[in-house]
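Visitor: The following comprises the amino acid sequence and a computationally predicted model.
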Amino acid sequence: MNVGRAKEIAESLEMISVTYEGSPVIIQHVDDNTKMARIYSKADPENEREVPVLNLIEE
């Protein structure tokens, strides 16, 4: 995924299906400079982490 699309999804009111390493995730924030996204798993919302935007897949 590219940074622009990740930001659109993060700001969207719609629930857009995104996965990271095969698991459904929510994008919380995207950093333009580092091209990293703060995400959390739908199954474990307490476990936030920073991952490369390129590794996110829109379903």
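Guide: Sure, I can see it.

Visitor: C-alpha from now on. contacts and neighbour counts both.
Guide: Noted.

Visitor: what about the strands in the protein?
Guide: Shown for the chain, the strands assigned by DSSP state E span residues 18-20, 23-31, 36-41, 48-52, 56-58.

Visitor: Would you reformat those strands as CSV and include mean neighbour count and distance to residue 5?
Guide: What follows is the strands of the chain, written out as CSV (neighbours: other Cα atoms under 10 Å; distance: least, Cα to Cα, whole Å):
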stretch, mean neighbour count, distance to residue 5
strand 18-20, 19, 11
strand 23-31, 19, 10
strand 36-41, 20, 11
strand 48-52, 15, 13
strand 56-58, 18, 9
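
Visitor: Okay, one more to line up with it:
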Amino acid sequence: MDLRRAKEIASSPVMAHVTHDGHQVYIQSVDDGSGKARVYHLKNPDHRYEVHVGELTEEHVVH
């Protein structure tokens, strides 16, 4: 994922389907300087961590 898209998702009120290492995550914030996003797994919201936005994947879910 690129930095611009990660920032769009973080600021959107609509939940996007984003994964990191096969786990669905929520993007809490994005740091322009480091290119990292602060995320947490949806199944473990107390465990927050940072990853490079390039490690995130947006899945397009068809309903």
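Guide: Thanks, I have it. As the structure is a computational prediction, the values presented were derived from the model and not from experiment.

Visitor: Mind checking the TM-score on these two?
Guide: The TM-score (TM-score structural alignment, normalised by the length of structure 1) is 0.98; 59 aligned residues with a Cα RMSD of 0.3 Å.

Visitor: ok so, going back, just put the strands of structure 1 in a markdown table and tack on distance to residue 7 of structure 1.
Guide: What follows is those, written out as a markdown table (distance: least, Cα to Cα, whole Å):
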| stretch | distance to residue 7 of structure 1 |
| --- | --- |
| strand 18-20 | 12 |
| strand 23-31 | 6 |
| strand 36-41 | 9 |
| strand 48-52 | 13 |
| strand 56-58 | 12 |
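
Visitor: Of the ones you listed, which is nearest residue 12 of structure 1?
Guide: strand 23-31 (10.1 Å; Cα to Cα).

Visitor: right, and the strands of structure 1 - which one's nearest residue 11 of structure 1?
Guide: Here strand 23-31 is closest among the strands of structure 1 (Cα to Cα), at 8.5 Å.
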